[in-house]
Structure formats: structure tokens, C-alpha cells
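>>> only geometry, no sequence info:
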């Protein structure tokens, strides 16, 4: 084997495909073993190859398992199994499934025979026990050249493709939940395919932003939502609609987030329309909102532009539910927030002129605030609250009056006597 071009090819494969050198050598060994078994092997043989990349030389071995009588089936069991196999005309290999198996001289060697074998390196008998594996050198045929090399080449190409797919899968699996830059490759129906480096990702309709317009050659940032294994290679699902797309874009623009002094606590998003972000400062003296907005709004504008003009509200996170809800309803000014922790309900009281702003167009502001805080929020005006309180007070007074005002006592009627009846008769 001309080793120099071969070595150069291996090194090139490792570098270009990002595959470990050991993985390539292992693949070559498996390919050569498969080719040897096909051309020169016998049924049941377990072939192992040791390939030395530096020299280009190889050694071929037949591997046998050391067994004792307790590991084997009895003659009766073996005969019965042979009879069943003959009846259904198929070969049944159950060695891996059953504790005991049929002895095969190509795969097994009895412990008594194994103990007679000398170790060439030590020059003495090997110490072996049942379950050990012994390697027996096989002849490397001179004609094991063109045909075997061609077979090996085909298997190597296949295995390297598999190794490459595995390497790409592992690389992008580690990038799940990260932002990458992609180039729009093609558009098929509503699905958009992007070149993201060593692989192609897919942007399904449900992961797209409704006002985005895609064209081949367009470069944009995408969020790696999920990486799945597929027979044709890794399937990489991308997103531009996921809430974490926003937080990851801010992490790219804001050093305080990537540095850990500012933390995004929660996000509520309606892709392409509006997002609300709750941020907190981990380090004293750092303003979370100011850090994310940036000087003259440069940082937040960079994110808005990447998201196609999506509006972004940044609020300060608070551990106090009432304060958090009050901030979440911004830009509306909230007078007071009443919370019912057991039921997870909150009532936000706002001035009359702030009611529509607090609720938002088609309820968007209060809906996003509820998602952001995790509370069910009911927005009411001060006027409405006063009206409800007045009605309540009126009702309470009415109930009290009803209880305290007792009915006037009725005088008992006198029973009519016979004398009274006579007097009445005389008068008439």
C-alpha cells in the first residue's frame, strides 16, 4: 500500500470533515475486516483488523471466545435446534439472546485447548479463563489487493459518510438553543431551507414570523430549536418565532447579559408584533433596562431591526408580584395592584385615561403582561372601582338597616265579651 498518499488523504478527511483520527482508523479497520471476510473468510468467523496508519501496514486476526462445557448446549438441544432450522429452512442465531449456545469452532475455543496455547510475546502458556477472547493471526494474502481494496474503499466511503453525519449531528446538537447565522438556500412551499455552515436547517411555517419575507441568498439569524437524527443526516429545525430568539439576540448585543451581571428573567412574545422582557440586575449598581437599551437605544434597535421591526418593552423584574405586574403593564400607569395568591389572580387599578393603554389593542398589552408574570390579570379603571365600592357600601348599609330596624309592636286585641255585645245592640 502506497502509504504517503493514503496518509495525506486520511489527514485531509479528518480536517475537512471534522472527524477524529481514531474514528477514521476504526472505520478503515472495520472496512478491511468486512472485505477480508467477504473474499477469504468462513461462515461464523469473527475477523479483526489492526491498521497502523504511520506505516500503512495491517494485521488480520480471527477472534475466538474461550468457553467451557457449562456455557454450551447439550447434544440433544443442539440436534433439536438443527431439526427446527431444517424444517423452517432458515438459520437462527441465538448466541447473543441465550445464556447457553451451540459450539462453533469458528467462533469458540474450549478452555482445555486454550490453556495449551503459548503466548509468542512471552514464550509461555497464556493464563485464560472462560469468557476471554483469543486472537489468531491470519495470512494477509498477496492478492488481497485490487478487489479487497475496492470493497474496502466502498465501505470506507460509506462509513466516513456515517461518521461525518454523526460529527455534524453532535456539533449542532450542542448548539441547540443557540443563535446561528444562515443563508436562505431555497424555498419549497412554505418551508424555508437555510445553509447554516456544515448543514442545512429548515424553517417550518409555524416557526416563521408572519411579516418576514424570504428570498434566496438572504442572510439572517435563526434559533436552533431542535436537532434530530435522520438516516440521511441530522434534521435541524430552526425558529425565528421562539421567545428565546429574543433573549439570545440580546445576549449577542449586550455584554452585561453574556457577562452575567444582567439576567433576563422572563419573556412574553407575539412574534412579529410585540415582546415584553423582564430583566434583573445580578450585580449592584448595574441598571438592567439601561444596559439592554444601550446608548441612544443602539442595542435594542439592533434587535428590533433583526426581528423586522417587532416592538420590544423592557421592564425591571421584581420578586414582589404587585410591583412586577405594575411594571409589566407599562407603558400604562397603574395606580394599584391587588393580588390573590391562592387563586393566582390580580386586579390592576388604572386611571380612566390609562384603561385602553393598559389593555392594549385587542387586549395585547394585558395578555403579554399575564404571560410575562404568570398571573391572571383583570384591569379595571379607578372610576369603576369607586362605583363598585359605592354599590358595595350601599348594599352593606341596606343589610345593616334591615337588621337594626325592628317592626312596631302590635297591641293585643281585646276579646269581645257578652256585655260588650249587649251594649252594641242597645246603641243600635
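Everything's here; your move. For clarity, every value in this text was computed on a predicted model and none was experimentally measured. Residues are numbered from 1 along each chain as shown.
>>> going forward, measure contacts between C-alpha atoms and count neighbours the same way
Fine.
>>> Could I get the full set of strands for the stretch 101-250 of the chain?
108-110, 118-119, 124-125, 133-138, 179-188, 191-195, 200-203, 219-228, 235-239 (DSSP state E, counting those that start in this stretch).
>>> name the helices or strands packed onto the second one?
Going back to what we said before, that points to strand 118-119. strand 124-125 (3 or more C-alpha pairs under 8 Å, 6 or more residues apart in numbering; DSSP states H and E).
>>> between the strands of the stretch 101-250 of the chain, which gets nearest to residue 44?
For the strands of the stretch 101-250 of the chain, the distance to residue 44 is smallest for strand 108-110, at 9.8 Å, taking C-alpha to C-alpha.
>>> Residue 355 - how many residues pack around it?
19 (other C-alpha atoms under 10 Å).
>>> cool, residue 39 as well?
If you count neighbours by other C-alpha under 10 Å, residue 39 ends up with 12.
>>> Name the SS class of it, please.
helix (DSSP: H, G, I helix; E, B strand; the rest coil).
>>> Repeat that for residue 378.
strand.
>>> Please compute how far the longest helix along the chain lies from its chain's middle.
Determined from DSSP state H, the single longest helix within the chain is helix 146-173. Computed by C-alpha atoms, centre = their mean, to the nearest Å, the separation of helix 146-173 from the middle of its chain amounts to 27 Å.
>>> A further structure is provided below for comparison with the first:
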């Protein structure tokens, strides 16, 4: 039963990647860096630091690998559990480790539980949203003063919500409208 839960959480993570890759028009390198940064943020909260963690993301397959690197120290001399591992624990991973060597061990992200996975999804969603806002801003920032045609989607008291040809939502404030014009849903 425990194995199935872990598999379900792993599938949930993979579905998250696919969802962001498919629904958002983001290039591969940006997606990889956003995923890595999101993992690092969550792992930094869990371990206190992410500087000794390697995150390898493969968005095509929808999978990832995380490794934590720690230095082997004598038994009982561990000062920072995140960056150091005692000799006896290191030898449980591989018997021929010696003091001073670096141990790179895989981190099972699913073992941190649903809260960490939800935090990752939220971090990822907010970073993707930030990218979308930046892309939309960059698209229109050089077009100040130009007329843009869009369809009226919704009319409110102080502003009109428009949708452009790429389904981006744009707001036309009352101060930018021609006073005598009336806008109706569906009009261009």
C-alpha cells in the first residue's frame, strides 16, 4: 500500500510538469530552470539550504532526480547534518567511504509528503504566472500609443475587459475610453 502512495505522488509530480509544459507556451530551457528553482526553494525550506543539492530535471519525460552531497566526517563530529554525514551512516550507503570523501545520495522528494508537493506546485504555478505576465508586458510595452484591436469580453463600471487575438486578457480603464462610446460584449 505504501508503494502505491509513493507512485501516486510521483505520478502527481509528473502530471504537474506535463500540465505546465502543455498548457503554457514556455520554451524548454526556461521550463527546466523554473522547475529547478522551484525544487531548490522547497528543498531549502526543508534542509535549511540548497547549496549542496543537485537537481536534474527532464521535462520531456516529466521526471527528475535530486541528489544531496555531504562530506564524510568522523562518527560523532557532525556539525551540520545537511552538509556532513558521519562515517558509519556513509558506510551504510557504500562500505568503502572514507573520512573527507563526498557522498552523493539520491533524495526521494515524495517522502517529504503532500505538503512539500503542494508547495512545489504552488511555487511552480506562481513562477509560471510571473513568466506569463513578463511575456505579456514585453509584448505590449513597445506598442504604447498604437491602436490594438481586441474583442470586448466583459463590461464593468470602471473598466472593460478585452481579449486579444492570442486570448490574452487586457483591461481598458474608463480614463482611456472615448467618453461617448458604449461597449458591448462580443464587439471588436
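Nice, thanks for sending it over. This structure is a prediction, so every number in the text was calculated from the model and none was measured.
>>> hmm, back to that, which other helices and strands contact the longest helix of structure 1?
Against helix 146-173 of structure 1 (3+ C-alpha pairs under 8 Å, 6+ apart) you get helix 21-40, strand 219-228.
>>> Turn the strands of the stretch 101-250 of structure 1 into TSV, including mean neighbour count and distance to residue 7 of structure 1.
Formatted as TSV, those follow (neighbours: other C-alpha atoms under 10 Å; distance: least, C-alpha to C-alpha, whole Å):
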stretch	mean neighbour count	distance to residue 7 of structure 1
strand 108-110	20	36
strand 118-119	12	32
strand 124-125	12	37
strand 133-138	15	25
strand 179-188	17	34
strand 191-195	20	31
strand 200-203	23	30
strand 219-228	20	33
strand 235-239	23	32
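>>> can I get those strands in TSV with distance to residue 249 of structure 1?
TSV is the format used below for the strands of the stretch 101-250 of structure 1 (distance: least, C-alpha to C-alpha, whole Å):
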stretch	distance to residue 249 of structure 1
strand 108-110	61
strand 118-119	64
strand 124-125	67
strand 133-138	55
strand 179-188	7
strand 191-195	18
strand 200-203	18
strand 219-228	9
strand 235-239	13
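>>> among the ones you listed, which is nearest residue 26 of structure 1?
Closest to residue 26 of structure 1 of the strands of the stretch 101-250 of structure 1 is strand 133-138 (C-alpha to C-alpha; 17.5 Å).
>>> Counting by contacts, list what the closest one packs against.
strand 57-67.
>>> Could I get the buried residue list for the strand it packs on?
60-67 (16 or more other C-alpha atoms under 10 Å).
>>> Ok, stretch 246-266 of structure 1 next?
Buried residues in stretch 246-266 of structure 1, counted by 16+ other C-alpha under 10 Å: 246-251, 253-254, 256-257, 261-266.
>>> what range in structure 2 matches that stretch?
On structure 2, no counterpart of stretch 246-266 of structure 1 exists by TM-score structural alignment.
>>> any idea how far that stretch is from the chain center?
Relative to the centre of its chain, stretch 246-266 of structure 1 is centred 20 Å away, using C-alpha atoms, centre = their mean.
>>> corresponding residue for residue 172 of structure 2 in structure 1?
Matched to structure 1 by TM-score structural alignment, residue 172 of structure 2 sits across from residue 202.
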